[in-house]
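K.L.:
When you get a sec, could you give me coordinates for this:
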Amino acid sequence: MIAALFVERNGCYFGIPDVDPWDIWRDARCYAGPHPVVAHPPCERWGRYWHGSPRKPHQFKLGQDSGCFAAALTSVRNFGGVIEHPAHSSAWRWFGLDTPPQAGGWVMADSFGGFTCHVEQGHYGHMARKATWLYAVRTDLPDLVWGPSPQRLSPIALERHGYQKARRSGVMAYIGGKNKAAIRAATPVAFRDVLLSIARTALRPMIEAAE
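P.N.:
Next up is the predicted model:
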């Protein structure tokens, strides 16, 4: 069994026989084991606009996420598994984690035996590149598809504005309407499966100890 923490209600982690999803209603900060985890703690207060929107800046404090990332970090260190967060998340610096190289590959992140890497979800089916950092503890560290994923541009933007503006805007600027944020945040099924496969390897020491 794998516990999927801080996931979207009725999202891609629901309906899988060996996955126990914890959405906002279950409050993943209360998870107490014993299963390995895949954690997607909220990223709003750790990213580029942690302070609020450009139109209304300084509404929030850096890291003001009600303890979600700290809880995810505790869970993955206690029970094994992997955390997913946007690349360049300020949570890495805040919690003393070394940052991974953009070219890819796993590197040691801390003294707790954690490893981190930079990978783009565009390689796994996301319509944007969606650069991501992972932090894994007591798991196998698989080779992923490293480096930049293919650039995807909006045909409408290319036709109307040319390559440079289309590149700066990105494909997500022209897709999704009111659902844009949800589409951007969604985890592709192929990438979900990669994260679950990493977390499942944390079961091995437990199984071997019981034999």
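
K.L.:
For the rest of this, base every contact and every neighbour count on C-alpha atoms.
P.N.:
Fine.

K.L.:
What sits closest to the residue nearest to the spatial centre of the chain if chain neighbours are left out?
P.N.:
Against the mean C-alpha coordinate of the chain, by C-alpha atoms, centre = their mean, the closest residue is E84 at 2.5 Å. Distance criterion C-alpha to C-alpha, 6 or more residues apart in numbering; nearest residue to E84, sequence neighbours excluded, is L134 at 4.8 Å.

K.L.:
One more, so I can put them side by side:
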Amino acid sequence: MIAALFVARDGCYFGLPDVDPWDVTRDARLYAGPHPIVAHPPYERWGRYWHGSPRKPHQFKLGQDAGCFAAALTAVRNFGGVIEHPAYSNAWRWFGLAEPPHTGGWIKADRFGGFTCHVEQGHYGHMARKATWLYVVKCETPEMIWGPSPQRLPEIGLRRHGYAKARRSGVMAYICGKNKAIIRAATPLEFRDVLIAIARTART
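P.N.:
Next up is the predicted model:
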């Protein structure tokens, strides 16, 4: 059994055999084992705009996530598994984790036997490159697809603005509708399967 913590309600971790999903209706901070985990703790207070919207800066404090990342860190160190967060997450520096090289490869992350790496979800089915950092404890560290993933720019952006501006904007800038944030945050099935496979190698 794998516990999937801080995942989207009715998302890609639901309906899988031997996976116990913890969405917003369950408080993943209370997870007490005994199974290895795949964790996607909230990232809003750790990213580039941790302070809030650029229009209203300093609405929040750095790391003000109600203890979610700290709880994921405790769980993964106790039971093994993997944490996924956006690349360059301030949580790494805050909790004393080594920052992985953007070129890829696993490196030692801390004194708890953890390893970390930089990988792009665009290699695993996401429409954007979606640079990501992983933190793994008590598990095998598999060879991943390292380096930049293919750049996908929509034809409409290239026609209207040219390559340079379309590249700066990124593919997600041309996604319309209220589900844009959900699409951006979604974990591709292929990448989900890689994370679950890592967690299944956990040594207790």
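
K.L.:
Can you calculate the TM-score here?
P.N.:
After superposition, the two chains reach a TM-score (TM-score structural alignment, normalised by the length of the second structure) of 0.99; 204 aligned residues with a C-alpha RMSD of 0.6 Å.

K.L.:
hmm, back to that, secondary structure element holding the residue nearest to the centre of the first structure?
P.N.:
Element membership for E84 of the first structure (DSSP states H and E) is strand 81-86.

K.L.:
roughly how far is that strand from the heart of the chain?
P.N.:
4 Å (C-alpha atoms, centre = their mean, to the nearest Å).

K.L.:
List the buried residues in the next helix or strand after it.
P.N.:
Counting by DSSP H and E, the next helix or strand C-terminal to strand 81-86 of the first structure is helix 90-94. For helix 90-94 of the first structure, burial by neighbour count (16 or more other C-alpha atoms under 10 Å) applies to 90-92.

K.L.:
Same check on stretch 129-143 of the second structure?
P.N.:
Result for stretch 129-143 of the second structure [16+ other C-alpha under 10 Å]: buried residues 129-141.

K.L.:
Check for me that V136 of the second structure belongs to a strand.
P.N.:
Yes - assessed by DSSP: H, G, I helix; E, B strand; the rest coil, V136 of the second structure belongs to a strand.

K.L.:
show me where the first structure has helices.
P.N.:
68-79, 90-94, 155-161, 163-169, 180-185, 189-200, 204-210 (DSSP state H).

K.L.:
Those: which one's closest to P21 of the first structure?
P.N.:
helix 189-200 (11.9 Å; C-alpha to C-alpha).

K.L.:
Show me what the closest one is in contact with.
P.N.:
For helix 189-200 of the first structure, contacts defined as C-alpha atoms under 8 Å, 6 or more residues apart in numbering pick out 1-2, 12-13, 36-38, 80-82, 121, 124-125, 139-142.

K.L.:
ok, average deviation of it from the second structure?
P.N.:
For helix 189-200 of the first structure, the mean distance to aligned residues of the second structure following superposition is 0.1 Å (mean C-alpha distance after the TM-score superposition for the first structure).

K.L.:
whereabouts in the second structure does that helix align?
P.N.:
Across the second structure, the stretch matching helix 189-200 of the first structure (TM-score structural alignment) is residues 189-200.

K.L.:
ok, now which ones touch the residue nearest to the centre of the first structure?
P.N.:
By C-alpha under 8 Å, 6+ apart, the residues touching E84 of the first structure are 38-41, 132-135.

K.L.:
Nothing else from me, thank you.
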